[in-house]
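[1] please work out how this folds:
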Amino acid sequence: MRRYWLLFAQAVTIALAAWMVVAAVRPGWLEQKPTQVQVGAPGKSVPMLQAPPRAATGSYRDAAAKAMPSVVNIYTSKASREAHPLLKDPLFRRFFGGRAPQDEQLASLGSGVIVSSDGYIVTNFHVIDGADAIEVGLADGRKAAATLVGTDPETDLAVIRIREGKLPVMVLGDPEQARVGDVVLAIGNPFGVGQTVTMGIISALGRNNLHINHVENFIQTDAAINFGNSGGALVDTNGHLLGINSAIYSQTGGSVGIGFAIPVSTAKSVLDAIVKNGHVVRGWIGIESQDITPEMADSFGLPKSSGAIIAGVVRGGPAARAGIQPGDILVAVAGKKVLDTNEMLKLIAQLEPGASVPMTILRQQRETTIDVKVGRRPRQAP
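    From the prediction side, this is the model:
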């Protein structure tokens, strides 16, 4: 019996060795041959070759299948054709391809992402702005009336809600772990043709000073984003939500490889605030600032170029009452380092109004910590 087992083991070893040699030298011999199929009526059939089924390599089908059910179409209707004044702004139109969302039409079409089993959907503010009625079309064919929960024009985000059961919920990703060059998928309903998935990479992170929103921290991507994709999902290769597609840079109305998405971290904070308060409350101390350039640092003899120089102080505002003066350099807020003006605005916006917060300033090359009682940021006009 032992002899038979030894012979069997030797035979298996020889067979595996032969298979490896053939796989290395003549891999084509191991490929499954196409099968011949007949097309047409008996006697008049046309012989054709049918490729055998095989697993797709380099495909993102799993990520798309995971994320697509959670992306919805949003239909809005208005009683008036009167457009919002912002839609007439040439710069705003520039970022929307010369055609502003909802301009010159009674019904508009956009996208949204289901982020809660309770029916909360995150979309863009400009998708539902001024709508008298909102309807949501789910990927499974269901349609439901939606109610507006709240908006945040400063980030161009809005939250709506539907009352439906068994809703597919998008899993939130971590945009802080995203890097330039990562593959991403954009999911939405471009031009109303139906749900569409496009692929690209992350082209840049932390894009700001684009003058699209008051609060900007965009993920830039070359995944095709077109009119109707607004409010849709930007997902990673695991099908997890990284951002809400918001705008494109185009002079033709079509994608030219420069699209912008709002990070999901921003969308989540806005969602939480709207669900809790009905609107977003941001901290404010009443200052105007500008970035410190290396040339400015050399000119004023500053030891470092990070921080934000205080260019102006609102009279009677929180900063003025605390003793902050024009020319001071804000280097830290509540112990968190200020890298530039955008970082400063983000840190201050996250503060709780009414709280007393330590802020570190540099004055005449000496650091001083001042406690500032944070105020509530005035609501910005969209």
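[2] only C-alpha atoms from now on, for both contacts and neighbour counts.
    Will do.
[3] helices of the stretch 151-300 of the chain, start to end?
    264-277, 294-300 (DSSP state H, counting those that start in this stretch).
[4] and the longest one, what does it pack against?
    In other words, helix 264-277. With contacts defined as 3 or more C-alpha pairs under 8 Å, 6 or more residues apart in numbering; DSSP states H and E, helix 264-277 has these neighbours: strand 143-152, strand 157-162, strand 241-248.
[5] how about this one, so we can line them up?
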Amino acid sequence: MPETDIAVLRTQPPEPLQPITAGDDGKLAVGDVVLAIGNPYGIGQTVTQGIVSALRRHVGGFSVYDQFIQTDAAINPGSSGGALVNLDGELIGLNTSVFNGAKDARGISFAIPARMLFSIVDQLIDKGTASQGWLGISGRDVALSALRNRATSGVFVTGVYQGGPADKAGIKPGDVIDGLDELATPDSRSLQYVSSHIAPQSEVTVHGRRNGKAFKRHLVMGKRQRQ
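    Below is the predicted model:
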């Protein structure tokens, strides 16, 4: 899937492979020790150690849906596609790139979070293609003008697409959305990222505020049309 830099390959290994244990990148915290596995410059399997430098990092020039795990573990050409694991050996990310903003930049590497990885991979295996979820709203980050809703973070809904998932769930302009299921969405980029990696037709719970009062709405995700 070009938008997310994820692909699935079918292999026929001579011996059965042991699948890696899936971890929960949602439990990561800045400072956690991580290991990056790869084949840098084709010299053979290599493991490097680092820490989580930042979470939900947006890096311009990749995709509007990126919220990478940033780490200082050494990643070089050949390391892309390798596993980023925690100290329990659980997969919490997929190494994808290094920072190219400066020639002397070191120790700034990025990995695709496991939650996003699993969502896309499951769809690719089941259907041969992956689709991104769609809420059917337009919005902006909560500003001072929206404080009448007693919200200091979230997405202020400015428009609802008629007949879309949000419209059917009763969400209206003026509402503030601050979470999907158990995931917080403190700003519009977070909401876009989380919603886009929920498979269409999935049922989700929208958490928000209307006129200062918290509410929950259940909706079925729509399918985002590719631009």
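[6] TM between them?
    Once superposed, the chains reach a TM-score of 0.78 (TM-score structural alignment, normalised by the length of the second structure), with 226 aligned residues with a C-alpha RMSD of 3.3 Å.
[7] about what we covered before: which of the helices of the stretch 151-300 of the first structure sits most buried?
    Of all the helices of the stretch 151-300 of the first structure, helix 264-277 has the most neighbours on average by mean count of other C-alpha atoms under 10 Å, namely a mean of 17.
[8] quick one: it to strand 143-152, angle?
    With axes from the mean of the first three to the mean of the last three C-alpha atoms, to 10 degrees applied, the angle from helix 264-277 of the first structure to strand 143-152 works out at 90 degrees.
[9] helix 264-277 of the first structure: average distance to aligned residues in the second structure?
    Average distance, helix 264-277 of the first structure versus aligned residues of the second structure after superposition (mean C-alpha distance after the TM-score superposition for the first structure): 1.7 Å.
[10] show residues contacting that helix.
    If you take C-alpha atoms under 8 Å, 6 or more residues apart in numbering as the criterion, helix 264-277 of the first structure is touched by 122, 149-152, 157-159, 172-175, 241-244, 279-281.
[11] okay, the helices of the stretch 151-300 of the first structure in a markdown table with distance to residue 18 of the first structure next?
    As requested, those are exported to a markdown table (distance: least, C-alpha to C-alpha, whole Å):
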| stretch | distance to residue 18 of the first structure |
| --- | --- |
| helix 264-277 | 53 |
| helix 294-300 | 67 |
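[12] residue 246 of the first structure is in contact with residue 231, isn't it?
    Yes: with contact defined as C-alpha atoms under 8 Å, residue 246 of the first structure counts as touching residue 231 (6.0 Å).
[13] of the two, which one has the most company?
    Neighbours per residue (other C-alpha atoms under 10 Å) separate residue 246 of the first structure from residue 231, with residue 231 holding more: 35 against 32.
[14] look up how far residue 41 of the second structure lies from the aligned partner of the more buried one in the second structure.
    Residue correspondence to the second structure (TM-score structural alignment): residue 231 of the first structure is matched to residue 81. As judged by C-alpha to C-alpha, to the nearest Å, residue 81 of the second structure and residue 41 of the second structure stand 13 Å apart.
[15] try residue 27 of the second structure
    From residue 27 of the second structure to residue 41 of the second structure the distance is 32 Å (C-alpha to C-alpha).
[16] SS state for residue 158 of the second structure?
    The assignment at residue 158 of the second structure comes out as strand when based on DSSP: H, G, I helix; E, B strand; the rest coil.
[17] and it? What does it align with in the first structure?
    Using TM-score structural alignment, residue 158 of the second structure sits opposite residue 311 in the first structure.
[18] wait, its match sits on residue 329?
    No: the pair residue 311 of the first structure / residue 329 is not scored as a contact, 9.2 Å apart, by C-alpha under 8 Å.
[19] what about the two, which has more around it?
    Shown here are residue 311 of the first structure and residue 329; by other C-alpha under 10 Å, residue 329 has more neighbours (27 against 15).
[20] quick one: map that one onto the second structure.
    By TM-score structural alignment, residue 329 of the first structure lines up with residue 176.
[21] quick check: closest non-adjacent residue to its match.
    residue 156 (4.5 Å; C-alpha to C-alpha, 6 or more residues apart in numbering).
[22] what number of residues lie near that neighbour?
    Each residue near residue 156 of the second structure was counted by other C-alpha under 10 Å, and the total is 27.
[23] correct me if wrong: it contacts residue 177.
    Yes: in this structure, residue 156 of the second structure is within contact of residue 177 by C-alpha under 8 Å, at 6.6 Å.
[24] quick revisit: so what's in contact with residue 246 and residue 231 of the first structure at the same time?
    Contact with both residue 246 of the first structure and residue 231 is made by residues residue 124, according to C-alpha under 8 Å, 6+ apart.
[25] could you find the counterpart of residue 134 of the first structure in the second structure?
    With TM-score structural alignment as the criterion, residue 134 of the first structure matches nothing.
[26] count residues in the vicinity of residue 134 of the first structure, would you?
    22.
[27] next up, identify which helix or strand it is on.
    For residue 134 of the first structure, the host element (DSSP states H and E) is strand 133-137.
[28] run the angle between that strand and strand 143-152 for me.
    Orientation check (the same axes, to 10 degrees): strand 133-137 of the first structure against strand 143-152 gives 120 degrees.
[29] please name every helix or strand in contact with strand 133-137 of the first structure.
    Applying 3+ C-alpha pairs under 8 Å, 6+ apart, one finds that strand 133-137 of the first structure contacts strand 71-77, strand 143-152.
[30] what's next to the last one, contact-wise?
    Contacts of strand 143-152 of the first structure from elsewhere in the structure, counted by C-alpha under 8 Å, 6+ apart, are 125, 133-137, 157-164, 270, 274-275, 278-280.
[31] so which residues of the second structure form strands?
    For the second structure, the strands defined by DSSP state E cover 33-38, 46-57, 68-71, 83-85, 91-98, 109-113, 133-134, 137-141, 155-160, 176-180, 183-184, 203-210, 213-220, 222-223.
[32] okay, the ones you listed in JSON lines with distance to residue 77 of the second structure next?
    Output for the strands of the second structure, formatted as JSON lines (distance: least, C-alpha to C-alpha, whole Å):
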{"stretch": "strand 33-38", "distance to residue 77 of the second structure": "9"}
{"stretch": "strand 46-57", "distance to residue 77 of the second structure": "12"}
{"stretch": "strand 68-71", "distance to residue 77 of the second structure": "16"}
{"stretch": "strand 83-85", "distance to residue 77 of the second structure": "14"}
{"stretch": "strand 91-98", "distance to residue 77 of the second structure": "9"}
{"stretch": "strand 109-113", "distance to residue 77 of the second structure": "12"}
{"stretch": "strand 133-134", "distance to residue 77 of the second structure": "32"}
{"stretch": "strand 137-141", "distance to residue 77 of the second structure": "37"}
{"stretch": "strand 155-160", "distance to residue 77 of the second structure": "38"}
{"stretch": "strand 176-180", "distance to residue 77 of the second structure": "36"}
{"stretch": "strand 183-184", "distance to residue 77 of the second structure": "33"}
{"stretch": "strand 203-210", "distance to residue 77 of the second structure": "38"}
{"stretch": "strand 213-220", "distance to residue 77 of the second structure": "40"}
{"stretch": "strand 222-223", "distance to residue 77 of the second structure": "34"}
